[in-house]
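K.L.:
Return a 3D structure for these sequence lines:
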Amino acid sequence: MSADAPSGSPRATLVAGAAASTTVVVAVTLAGPIPGVVLPDGPLGLWRAAGEGRPAWALLAVAAIAALSLLFVRLYLLARDHVVDVRFVARAAAAWTAPVLLAQPILSLDAYSYVAQGRLLVLGIDPYTTGPIVFGAGPLLDPVAPVWRMTPAPYGPLSLTLLGWSADVTGAQHVPFVLLLRMLAIAAVVVGTVAVARLARPGARPAAVALVAANPVVVLHLIGGVHLDVLVGALAPVVLLAVRRRWWWLAALAAAAAFALKLPGLVLVGYVLWARFRRPERRWAGTAAVLTVTAVVVLGAAATVPDGWGWISTLDTPGRVELLYTVPAAVAGVAYGLTMGGVGFGTLLDGARMLCAAAGAVLMGWLVVRAGRPSLPVHRAGTLVGAALVVLALAAPVIHAWYLAWALTLLAAGAGVVGQRRLIGLSIALCFSALPDPLTRWHHGLLPVTLLLLVATLALTFWWLADARRRPPGERADAGAADLTVSGAA
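P.N.:
As a prediction, this is how the structure comes out:
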């Protein structure tokens, strides 16, 4: 396909994306969960897995993920070249999101852990000291991934408060609990998208909105998968907007709330404090005020749950799963090859994790310090803070697609063309990090097919993006002027 193809039919892109999203939902549902997990039937039995042919359904799911990813690239190019406007992008995002609204949690079982942890809190049991295993076999434990059944919650006190409230309101029934959190996730995406539109340069708003609202990570993982990381992503641009307007109390409040939700919020807290300190007017008094607001919010959130600081000791919980596609695992793999197996891989992995954590901390600190300079344009500051959050995700012992939520809004609003290309590539690559079980196991023979499809999707993505960039500016502008009225009225 040539670079001028994206200017062909915006409506076809919208419809095809909705079809791809629907296919992902149906195929993932029929492919079924991992062994040892029993899922609820869902509304009208829509969450039931197929009785047979699950590998085939899994293969269809990954093909649909690839299709949705490429349609996302197509929509981005339409938006970047002003062939479509913000309203059309919003309609496309809504159409792509609609199929996941009543679906089971897509490509993740974390939502079922949320239900169990919320129920623990309602019963007065500390989720920071025990896991869902205390419920024994039954509806609360059976849908939880086996690896997380005995582990405590690694989330901040504000997250637990939210889960406890949701469990109380819904009676810890899976379907209403998931649908309630999904509505909250949609609200967070809307807030983040509006903030991105406010932050982005006027000419870049359609593309920035497409990078957030129509991103397959958002559609499939943050909304479809129902992950609390979406709340951190919604607060990040609020922090940046508040700092730009010097609404320091709001910036401190939003950053502290993000930290009380999940650890990445600490990067936002550091940015707000440093940005305020760099302001010469009432430097010490102003910084002290920001620190006071931050402390009040964090301490208040900790007081809402038993053992409000217990989550600090459980932050290593996600690292109990060894994923081979993380940066620490890659470093350990290289070291293992260089030592020719002389040192155990587990030992090397532990060392690599420590090394990546230390290097990541240094790099994040440097990025946050640069972002806090008063003379720095807001877009550049947002890009630097977003980069720090990406570094945190990459340096962590594990990485999941939904971790991109931490930085997505900031990078979408502030990154230039090259940065946006990298963000698109990272988004698509991470979409393939969570797949139906048959695709992740060698004995099904489908893992090589999955990897091949990922490589092909990324190759086509970067070819499209590079080819479109080489087009003469006048050609892109003419195409945009010709189609803008059609796209806005679609």
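K.L.:
rest of the way, CA atoms for contacts and neighbours
P.N.:
OK.
K.L.:
which of the residues in the helix or strand hosting L452 are buried?
P.N.:
For L452, the host element (DSSP states H and E) is helix 447-469. Residues of helix 447-469 classed as buried: 447, 450, 453-454, 457-458, 461-462, 464-465, 468-469 (neighbour count, 16 or more other CA atoms under 10 Å).
K.L.:
Can you tell me which of these is nearest A479?
P.N.:
A468 (12.2 Å; CA to CA).
K.L.:
Grab the nearest non-local neighbour of the closest one.
P.N.:
Of all residues not flanking A468 in the chain, A3 sits nearest, at 4.8 Å (CA to CA, 6 or more residues apart in numbering).
K.L.:
And for that neighbour, the neighbour number?
P.N.:
The tally of other residues near A3 (other CA atoms under 10 Å) stands at 18.
K.L.:
helix, strand or coil for it?
P.N.:
Following DSSP: H, G, I helix; E, B strand; the rest coil, A3 is assigned to coil.
K.L.:
Equivalent analysis for T129, please.
P.N.:
coil.
K.L.:
which residues does it contact?
P.N.:
Neighbouring residues of T129 by CA atoms under 8 Å, 6 or more residues apart in numbering: 152, 310.
K.L.:
One more, so I can put them side by side:
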Amino acid sequence: MTSQARTEAGPGLGARAAPVLIAGSVLLTITIGLLGPSAMVPGLEGPGWQPPYSLDARPSSHLVIALAALAVVLGGLGLLCGLWRTRALGEGAARALVLGGCLAAAALAFLPPSGSADHLNYAAYGRMVTLGIDPYVSGAADLPGDRVAAAVEAPWREEPSVYGPVATAVQALASWVGGDSVRLTIFVMALVNAAAFIAAGLLLDRLTRDDPALRLRAALLWTANPLLLYQLVAGLHVDTLAIAFMVAALVVSARGQAIPEGAVSRGRLAASGALLGLGVAVKLNVGLVALGPAWELRRRPRRLALVAGVALGVAALGYLWAGTHAFDQVSRAGKAISHASFWKLVQGWLQAVVGEGSAYRGEIQVGAVVVMALLAWALFRLQPPPADAARVAAVLVVAYVFATPYILPWYDGLAFALVAMVAASRVDLFLTAHLTLLSLAYLPARVDGQPADLEWLRTVVRQQVVPWSLLALTAGLAWWAWRAAARARTRPE
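P.N.:
Below is the predicted model:
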């Protein structure tokens, strides 16, 4: 019996287990925040009556890290089960998943962020703007005695901002509202973050509403995705805002392409370009998505010029406000290699064979571009013609997150959002495994407050187990994509 036949025969254990596993993962994520300051949850200075709220239970480090590990494992298994047996979940499941995911995101906005301390950096950058200090040349250490800057944790206290001007503007707005209260500043950013996540989910739901199977899959991949709720919403990462802009740009573009040439179509295309520009002005690397519309419009030069011109204009205005030196930190950060990346293994091999006199970052960057190009080509061969903007963007971003030397769990969010807009494939499962492994590698993604007896989570899991696993997973994705494309090309019409 084929998997198709098994899916249609009945719901099966996987379909019944998926909602339970997903709900359990989300509830554990909520519990971590609800318990309050811990090894997973940085403390927030400010009046206790201000949101976000928690029980301030002061749980042990071992407990909250175990809860986080369980949340990740359950979330990954639940997502795999749901994606494997999507049709068996039933036609009404999409609406329930969208509603549940939106409610979970809203609830998490009222709880202190967990998993990393990046949000404290965001608060400090916003504080700098309100004080007239340039966050692209200053770090929290340059604001001695400031309550908001004092909350930033090692090793990021000296680091200037690597985020775009739109992200900085949101951080400045939050700081203007929150003043010297870290708690209230974070809450304002959490509201914006949750709103962006929910907006992206509703846009994906609207885009796929005419195809029940695609709609259900989009809800699983984004709105009710327990791993994204854990990383993007509970983690309060600025990537969420950039992703929301990019999803909106592609949705508007898709609807604009369906309209004959005219004022309405041009208006939609201009709006799409503006949204692309705003996304790039949040985080520069999401600009990879813009290559999708560029490919789709390559034979329509006027439309391409309109979208590209508006996108470049919006992004340029933002970066002119921030100053061109805003690119300096991005350029420097772009040469880094994260400990969970398989390129860290390659760096170690090069140093062992050639010598330790160099970090070999340039060579690794070249290698990463080659791997990304090969992955993108293998995945592109799988796409049925004509390849639209969403498909091309999804191929490029999936190839990027698998190949880039600097990868963190929340970077996968953009790939999930784009994959949710195209037809189902085994890429869904590879991507879920990729995010699950990365999430386990960063338990948590902060240095302060970590127990010494759990140091093996960093030295063994993050630096050895996960890099080797990601290397195998990347090779598996390339092998599968190449064979699947070859089979598709030889299959009789």
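K.L.:
follow-up on the earlier one: can you name the next helix or strand after the helix holding L452 of the first structure?
P.N.:
helix 473-489.
K.L.:
neighbouring contacts of that next one?
P.N.:
By CA under 8 Å, 6+ apart, the list of residues contacting helix 473-489 of the first structure reads 7, 10-11, 81-85, 87-88.
K.L.:
let's see 10 Å
P.N.:
Residues from elsewhere that reach helix 473-489 of the first structure, judged by CA atoms under 10 Å, 6 or more residues apart in numbering: 3-4, 6-11, 77-89, 91, 468-469, 490.
K.L.:
Tell me what angle that helix forms with helix 447-469.
P.N.:
Between helix 473-489 of the first structure and helix 447-469, the angle comes out at 110 degrees (axes from the mean of the first three to the mean of the last three CA atoms, to 10 degrees).
K.L.:
what comes up buried for helix 473-489 of the first structure?
P.N.:
Quick answer for helix 473-489 of the first structure (16+ other CA under 10 Å): 476, 479-480, 483-484, 486-487.
K.L.:
Can you find the partner of A172 of the second structure in the first structure?
P.N.:
In the first structure, A172 of the second structure lines up with G164, judged by TM-score structural alignment.
K.L.:
Could you report the neighbour count for that match?
P.N.:
Neighbour number of G164 of the first structure under other CA under 10 Å is 25.
K.L.:
tell me which residues in stretch 319-333 of the first structure are buried?
P.N.:
323, 326-329, 331-333.
K.L.:
Now check the first structure for the residue matching Q365 of the second structure.
P.N.:
So, by TM-score structural alignment, Q365 of the second structure is matched to M354.
K.L.:
correct me, but that match touches A395?
P.N.:
Yes: applying CA atoms under 10 Å, one finds M354 of the first structure in contact with A395, separated by 9.3 Å.
K.L.:
returning to what we had before: so which strand or helix has the match of A172 of the second structure?
P.N.:
helix 157-170.
K.L.:
Run through the neighbouring helices and strands of that helix.
P.N.:
helix 110-122, helix 174-199, helix 248-261, helix 283-302 (3 or more CA pairs under 10 Å, 6 or more residues apart in numbering; DSSP states H and E).
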